[in-house]
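Asker: no sequence for this one, just the structure:
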């Protein structure tokens, strides 16, 4: 694509195409034939590993004197995504040789050549960092530094830190729909061919710094990422002051939660005074929302709490992204093995409660949870008169004991509970409890312990 653009847009008539497989590179023959069909265009194809200095020197030495090199465009790149612990020296070599070794050899072997341009195809991963692309990011950062070095020596150079492209290539072919969706959520849009080539022209031909970032950004996406604490400072500056504002009504803000804004007190407000169970429920909602965003879902309810992350579709890189999201959301650094040790969303929520949650309101929590379970059981039990009569009798006896214990320490407010307000009305209270209906009994529980119940017959 770039070679064709140099011919059709910039009038190049002599091309030397170098790759490890030469004309045997996939789709190369069709591309070469199309280029040679252009009037006056001569194309030379060399099979050469540019990371092999001697082999590359031989290719450059073979350039005809009447058609000297005037520009170098280095586009090579190999991806091998993996977390750092899984990268071995062989993996590192496969990624770095085409980037670092080849670019350095081109720099040294053309140092005495009167070049008009020395263009390096880098990647925004070297600027942003990218989950699972530590070796690839390092190789691209080297290209960025090489461009700076050449500039400092008065040599032409520009390093283009590309964002993703829509067209499939060696670098983008491995991106899944989920990968692209995550990029969009971060505000990074894929470039189509026309847009990418226009940015190539602008970056190559206009004066400016040695490192350029040809990107397509979505400001709403950047603002959303900044709002959630996921955007880099560079992008936060691009988003401007609007990133501090809440998303406008009707727009898609992704997973919004009190955990998305660490350090503003909302986490404590969210969890304070709640029982352990309620804290876990609130945290689980947020874990599911972030997991859904990583998976490309818009709704956290699609993430089943008890299923393992592997069953949900997570790979190691997604696990890194979720861990980073939770670190940003909570303000607490999550351990590298978070999803290994806590393999389900529910397990992560429980871990977060013990790690960052304030102390649960244990006494109130125990009562609330127990009454809630009792209420749910009554609501789901068939109305069998003998069983119901026995249950009501036991509940009335239990309430009588509770009244005796708490009559002097709980401020009550009405109906059955009014009888519990003083020490002198014990017999009246017992009589009221014995005569109370099931609704009145649950009303007493609500008033005394502050529970929000369902109707017992629902």
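Answerer: Arrived safely, thanks for sending. In this text, all values refer to a predicted model and were calculated from it rather than measured experimentally. Numbers count the residues shown, from 1 in each chain.
Asker: all contacts plus neighbour counts: C-alpha atoms, from now on.
Answerer: OK.
Asker: buried stuff in the longest helix seen in the chain?
Answerer: Secondary structure of the chain per DSSP state H: the longest helix is helix 385-406. Within helix 385-406, the residues scored as buried using 16 or more other CA atoms under 10 Å are 392, 395, 396, 399, 400, 403.
Asker: so the first one is in contact with residue 440, correct?
Answerer: Pointing back at residue 392 there. No: taking contacts as CA atoms under 8 Å, residue 392 lies outside contact range of residue 440: 11.4 Å.
Asker: for this protein, what spans make up the strands?
Answerer: Using DSSP state E, the strands of the chain run over residues 14-19, 42-47, 71-74, 117-123, 158-162, 188-189, 211-212, 216-217.
Asker: name the nearest of the buried residues of helix 385-406 relative to residue 265.
Answerer: residue 403 (38.3 Å; CA to CA).
Asker: circling back: dump the strands of the chain to JSON lines, plus distance to residue 239 and mean neighbour count.
Answerer: Shown next, in JSON lines, are those (distance: least, CA to CA, whole Å; neighbours: other CA atoms under 10 Å):
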{"stretch": "strand 14-19", "distance to residue 239": "40", "mean neighbour count": "18"}
{"stretch": "strand 42-47", "distance to residue 239": "45", "mean neighbour count": "15"}
{"stretch": "strand 71-74", "distance to residue 239": "32", "mean neighbour count": "18"}
{"stretch": "strand 117-123", "distance to residue 239": "21", "mean neighbour count": "23"}
{"stretch": "strand 158-162", "distance to residue 239": "20", "mean neighbour count": "25"}
{"stretch": "strand 188-189", "distance to residue 239": "13", "mean neighbour count": "20"}
{"stretch": "strand 211-212", "distance to residue 239": "19", "mean neighbour count": "20"}
{"stretch": "strand 216-217", "distance to residue 239": "10", "mean neighbour count": "19"}
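Asker: one more structure, for comparison:
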């Protein structure tokens, strides 16, 4: 309290309070020192804030990966005319994997035709996994030249697998999509291929939107020798839920997000702009805020581009403001996706001897749409400005005369974000491009941003968006603090750095509600949260108020009471008038639940019952009735139904219980199994097709049940 009061007085520059508190004498105590001390305090607080926003990606070896050959038949989707993809299939077969290759021609990869091809080729076979090698296809996509072929084909595959009802986990194989050791370090990788990196951005979104049919991504080495093929098999076996891996040498590496604090870093000279600065998207919200900062930092000439140029809203006011700050300003209408137009603009700017020394690529817009609901053209429109604009800038400024070449990326590229498929892919391309330029010895920095708060407040829509994102654990960052963090990045000439304000207490439960994320596990706050979540789930203390209140009731009364409790909490989360408005038989998705509301319900039920429920409980029990039954069994385990006496029946039930309900539901098995379980034995025999009583449900094992469900 004393220290807090002291620093509050310093920040207010309240001399009288400090003199009194410190019992100082003299006619002029601390008068000259106080402003400096207050400024130092503000800088220290700002440094601590921006430090808490800094992260980076690192790779660590997976300790003792089990060299297991994945069981079952795997479908390998291979781009036609790509020998490297075929060699991967052969290498896996040599390891003992049962691989069924499915060759796809890029020109014929229409979504509907792709789904039909999958159905016909698989012919009722349920693959244990699907390995996509489509990312290895090079060049532009035939149906959408603005997209890399591998990226467009991968999107169509993700959609077609869903359309075909294939629930097997999908793995994406790439080559040079990531760098596990930067250029200039021991064991440095080949330069990153940005088009391959974009596939990883797409995959991270697919993992969130389709968690129950997602496997992961693995980056391959240049040459897949026997040892590398063994490690690829180990990766496909899915060790410890790892879903972002790279095969390098004799090691299997896994991707991790870690903090990147500057607290103990040595001081470095402050970066200042020289000559001319080119800013794409310069008249937009973030572009204009950055331009003002550059003008205050002494930029001589600012060239702000956008498609509208001087006609953009607020452009003339911005120009006047920047001019008043001392900068010469050019606002130009230029679509940076047009290479010729960009080249002409650069020549025009430099014709008077004003050399461009800094490039900031901020242009780009995102249209939010789930992967299943988009098409190639819509996907391309969203990715176009970022990908093609960055590629053009890279080509035009393919020289070493730049002080800085900065790409504004997004956290959606680092860990994914629902409905951001094209945007995440485009920004992952930017991150890969920065790594590739660095490998060529050129200036390049990709800043992976969180969400900037609108400088003017943004109005009601922005306030609503901020409230929703804050609930998901992503608060808006103040523009001034974001700019301060940007200065630090430029001071240290960093390659790829994440700058984002994340409330991990809120973010982690939502983000991991459908599937775990080892990527985040080494952030200290996340490790603590996951350790708490990993504690065994079960009933609370014996004196739990809910348990005591229900103990004296009959089984039916207890069932009704727990059902009412669950429905009451559902109604509160969804804004229903009361528990009677909740249909216990409807799936939570149909009721309107998303990841955030699912975690909210789980938290409310944990607090109400004293149970430590897993974050996936709403996905594992996706209807109110099933969730109430699960809670009842957890509160009163001693009164749960006894285990079957028949060992075969016990094994069958254990196997069925090990399959998440959401996976059964997405594969089309859940409703069929429910119908079969409710049918008389004679009916079930007839359903199976031959009427033989030996095929009655009671006489079938789990494999038989699953086959029957697939046949129907």
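Answerer: On my side now, so go ahead. The model shown is predicted, which means the values in this text are computed figures rather than measured ones.
Asker: contact partners of stretch 388-402 of the first structure?
Answerer: The set of residues external to stretch 388-402 of the first structure that reach it, using CA atoms under 8 Å, 6 or more residues apart in numbering, is 429, 430, 433, 434, 438, 441.
Asker: just the ones in helices from the residues you listed, please.
Answerer: The members of these that map onto helices under DSSP H are 429, 430, 433, 434, 438, 441.
Asker: with adjacent residues omitted, what lies nearest to the fourth one?
Answerer: Spatial nearest neighbour of residue 434 of the first structure, excluding adjacent residues (CA to CA, 6 or more residues apart in numbering): residue 396 at 6.3 Å.
Asker: translate that neighbour into the numbering of the second structure.
Answerer: Aligning on TM-score structural alignment leaves residue 396 of the first structure without a counterpart in the second structure.
Asker: if I look at residue 396 of the first structure, how far off is residue 377 of the first structure?
Answerer: Distance of residue 396 of the first structure to residue 377 of the first structure, computed by CA to CA, to the nearest Å: 17 Å.
Asker: off-centre distance for stretch 117-136 of the first structure?
Answerer: From the chain centre to the centre of stretch 117-136 of the first structure is a distance of 18 Å (CA atoms, centre = their mean, to the nearest Å).
Asker: brain fart, stretch 225-243 of the first structure
Answerer: For stretch 225-243 of the first structure - counting by CA atoms, centre = their mean - the centre lies 15 Å from the chain centre.
Asker: quick check: buried residues in that stretch?
Answerer: Result for stretch 225-243 of the first structure [16+ other CA under 10 Å]: buried residues 225, 226, 227, 228, 229, 230, 231, 235, 236, 239, 242, 243.
Asker: quick check, nearest of these to residue 363 of the first structure?
Answerer: Proximity of these to residue 363 of the first structure was ranked by CA to CA; the top entry is residue 228 with 34.4 Å.
Asker: and the closest one, how far from residue 186 of the first structure?
Answerer: For residue 228 of the first structure, the distance to residue 186 of the first structure - CA to CA - is 10 Å.
Asker: roughly how far does the residue nearest to residue 627 of the second structure when sequence neighbours are not counted sit from residue 371 of the second structure?
Answerer: Computed as CA to CA, 6+ apart, the closest residue to residue 627 of the second structure that is not its neighbour in sequence is residue 621, at 5.1 Å. Noted for residue 621 of the second structure: a distance of 25 Å to residue 371 of the second structure, by CA to CA.
Asker: so how many other residues sit close to the nearest residue to residue 547 of the second structure once chain neighbours are set aside?
Answerer: Spatial nearest neighbour of residue 547 of the second structure, excluding adjacent residues (CA to CA, 6+ apart): residue 635 at 6.4 Å. A count of nearby residues for residue 635 of the second structure, using other CA atoms under 10 Å, gives 25.
Asker: residue 626 of the second structure too?
Answerer: Residue 626 of the second structure, neighbours per other CA under 10 Å, totals 17.
Asker: with residue 459 of the second structure instead?
Answerer: Residue 459 of the second structure: 9 neighbours (other CA under 10 Å).
Asker: ok, back up a step: thought the residue nearest to residue 627 of the second structure was touching residue 631?
Answerer: No: under the criterion of CA under 8 Å, residue 621 of the second structure is not in contact with residue 631, lying 10.1 Å apart.
Asker: more neighbours: those two, which one.
Answerer: residue 631 (23 against 19).
Asker: stretch 219-237 of the second structure aligns to what range in the first structure?
Answerer: The aligned range for stretch 219-237 of the second structure is empty, by TM-score structural alignment.
Asker: and what of stretch 406-417 of the second structure?
Answerer: Stretch 406-417 of the second structure maps onto residues 119-130 of the first structure, going by TM-score structural alignment.
Asker: how long is the matching stretch end to end?
Answerer: 23 Å.
Asker: repeat that for stretch 413-424 of the second structure.
Answerer: First-to-last residue span, stretch 413-424 of the second structure, CA to CA: 4 Å.
Asker: again, but for stretch 179-193 of the first structure
Answerer: 19 Å.
Asker: run the chain-centre distance for that stretch.
Answerer: With CA atoms, centre = their mean, you get 12 Å for stretch 179-193 of the first structure.
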